[in-house]
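Participant: Next come a sequence and a model predicted from it.
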Amino acid sequence: MRNSFWNKRIPTLLGIILIAIGLGVTTYLVKQGGLFSIRAGPTHEPKDVRISNITDTSFTVSYSTEDAVSGALNYGEDSSFGQSALDDRDQSLGKISPYNLHNITVRNLDPGKIYYFSIISSQDTYLNNSNPFEVTTGASIEDIPLEQNPMSGKLILPNGKAPGEAIIYVTTQGSQVISAMTKEDGTYLLPLNSLRTSDLTSYFKLNEGKILKILAIGENLTSNVILFSDQIDPVPAVTLSNNYDFTVNTLPKASDSARLEGFPSFSS
């Protein structure tokens, strides 16, 4: 792994300034209507839009595009939006880059509020059937987060290489959906101590023998995985395009037709 979890790159002062300018310009154009178009180009159109990692102060929006393009969100407490958020990697590196898989986290929100957002894909605006997307933040939880091991593992391509971009989604019966992007070497780490219940009102306890479901997406390939809670650290290696039921064995399932429930996306 090139950079550990605690060894992230710190954006340069110039990068921070450029991001601030970019966010300001985007917000201004939104208010003036300058970023809206009638229809997004078919290769820029966001697909499989999913909301995950909802807390009392943040949420994550992820989606894919056929072409590698820049991505951002315009969001706010009403349909006029007024604020913008860049892809997590753009925020971290201090520059805007094109991607096929997009992962955008909106932070510094208020608990228990409805937020509306649109997706800016390249220079086009994407809505949910002509209406803004919406998400409600969770309530504040006074309890201390639970002591639970994180989920860790690695994704590889059929040729044995690490995917250039990949996202892991995780859920179990009664819990919310959480997600994370993989590192450059295909590894991932998902903290579970602050995993919430599906109604977001309390932390979710992973009891022994609990079955979890994983959806892995990368390089236009998908894998569905089922495993027990005691198999999460680490999860056996997953080859994208294969499905696995680790509650039975570590071999890929013979059929790839099964689709796991629990990872809904907005229709495109």
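Facilitator: Structure's in. What do you need? Numbering: from 1, shown residues only.

Participant: From here on, just use CA atoms for contacts and neighbour counts.
Facilitator: Noted.

Participant: Does the nearest residue to residue 43 once chain neighbours are set aside belong to a helix, a strand or coil?
Facilitator: Among residues not flanking residue 43 along the chain, residue 66 sits closest, at 4.9 Å (Cα to Cα, 6 or more residues apart in numbering). Three-state assignment for residue 66 (DSSP: H, G, I helix; E, B strand; the rest coil): strand.

Participant: Residue 224 contacts residue 259, correct?
Facilitator: Yes. Here residue 224 lies in contact with residue 259, judged by Cα atoms under 8 Å, at a distance of 6.9 Å.

Participant: try this one side by side with the last:
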Amino acid sequence: MKDSTIPTLLGIAIILVGIIDGALFIKNSQIFKISAANQNKPENVRVSNIGERSFTVSWTTQERSLGFVRWGVSSMSLSKTALDTIKNTSYIHYVNVGGLSPDKKYYFKINSNGADFDNNGLAWQLNTAPAILSKPESNIISGNVLTQYGSPAQDVLVYAVVGGGSFLSTLTSSNGDWVIPISATRTKSLDSYVLINDSSTPIEIFVQSGTEVSSAQMYPSSAKPAPPMVLGKIYNFRSTPLQDLGEIPKANIYLPTIQ
């Protein structure tokens, strides 16, 4: 009788230890997941290139991650997805959302490494631009971005504000090149196009990599193409030479953020 009791008590003890260890493992796993989610949280969320049938969402993350955008015409039904232009894990994320209707409200959330993120409990929202029958003549600016070591800066965000109008953006190519059709610039209300004078309309450019930025002021005539921009420097291509900075510069351009 005594011999059969000892294994039973021992078995119960082993089970209790297993339950405690399991609880600790689950607790630690939850902490790990929360920490990982915070590191993958989208930062510097910005909407640009708002047109009649499309818009662009860009953001950065503290860790390399994969991302996409869930979107729809209702905040309660984000049933469609748009994938990141950058296919590999990255600190930079750039998603084009297309196939939309003019002058219509859309909602979206960002998925980063499998977790959905929103705007403090609500989906982000925006209105597409109203339809305009008469389109302006094509006007394109371009340039090149280099790292501090002189190599091409690939997959870097380039933002532009032309004549105080709506927000434009693009990504650099594998050669560090960028191209932006400034003729697509609308006023902030999106109901008309900005009138552009190549010799006098101010352009502000802001470049953002994972850890470094650069900014420049120019006119359209000096951006066809613009002189190369090196990350970590501020430029004025209108009149003054570049400034060498020992730290990451603050942008001269006001970048609207929707965080």
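Facilitator: Received the coordinates, thanks. Not measured: the values here are computed from a predicted model.

Participant: what's the TM-score for these two chains?
Facilitator: Remark: TM-score between the superposed chains equals 0.80 [TM-score structural alignment, normalised by the length of structure 2]; 224 aligned residues with a Cα RMSD of 2.0 Å.

Participant: Comparing residue 224 and residue 259 of structure 1, which shows the higher neighbour count?
Facilitator: For residue 224 of structure 1 versus residue 259, neighbours defined as other Cα atoms under 10 Å are more numerous around residue 224 (24 against 12).

Participant: Distance check, that one against residue 166 of structure 1.
Facilitator: 13 Å (Cα to Cα, to the nearest Å).

Participant: Check residue 127 of structure 1 too.
Facilitator: According to Cα to Cα, residue 127 of structure 1 and residue 166 of structure 1 sit 24 Å apart.

Participant: So between those two, which is more surrounded?
Facilitator: Neighbours per residue (other Cα under 10 Å) separate residue 127 of structure 1 from residue 166, with residue 166 holding more: 27 against 16.

Participant: Tell me the counterpart of that one in structure 2.
Facilitator: Aligned by TM-score structural alignment, residue 166 of structure 1 pairs with residue 156 of structure 2.

Participant: for the stretch 1-150 of structure 1, what spans make up the helices?
Facilitator: Taking DSSP state H, counting those that start in this stretch as the criterion, the stretch 1-150 of structure 1 carries its helices at 13-32, 88-93.

Participant: what helices or strands is the longest one leaning on?
Facilitator: Taking 3 or more Cα pairs under 8 Å, 6 or more residues apart in numbering; DSSP states H and E as contact, the helices and strands that helix 13-32 of structure 1 lies on are strand 83-86.

Participant: and the residue lying closest to residue 49 of structure 1 once chain neighbours are set aside, how many neighbours does it have?
Facilitator: Leaving out its chain neighbours, the residue that sits closest to residue 49 of structure 1 by Cα to Cα, 6+ apart is residue 63, at 4.5 Å. Residue neighbour count, defined by other Cα under 10 Å, stands at 21 for residue 63 of structure 1.

Participant: State the distance from the counterpart of residue 63 of structure 1 in structure 2 to residue 101 of structure 2.
Facilitator: Correspondence of residue 63 of structure 1 to structure 2, assessed by TM-score structural alignment: residue 59. The spacing between residue 59 of structure 2 and residue 101 of structure 2, counted by Cα to Cα, is 24 Å.

Participant: Apart from its chain neighbours, what residue comes closest to the counterpart of residue 177 of structure 2 in structure 1?
Facilitator: Aligned counterpart of residue 177 of structure 2 in structure 1: residue 187 (TM-score structural alignment). Of all residues not flanking residue 187 of structure 1 in the chain, residue 154 sits nearest, at 4.1 Å (Cα to Cα, 6+ apart).

Participant: any idea how far residue 224 of structure 2 is from residue 182 of structure 2?
Facilitator: For residue 224 of structure 2, the distance to residue 182 of structure 2 - Cα to Cα - is 11 Å.

Participant: of the two, who's got more company?
Facilitator: More crowded of residue 224 of structure 2 and residue 182, by other Cα under 10 Å: residue 182, with 24 against 14.

Participant: got the contact list for residue 107 of structure 1?
Facilitator: 57-59 (Cα atoms under 8 Å, 6 or more residues apart in numbering).

Participant: rerun that using 6 Å as the cut-off
Facilitator: By Cα atoms under 6 Å, 6 or more residues apart in numbering, the residues touching residue 107 of structure 1 are 57-58.

Participant: Since that was my last question, I'll sign off now.
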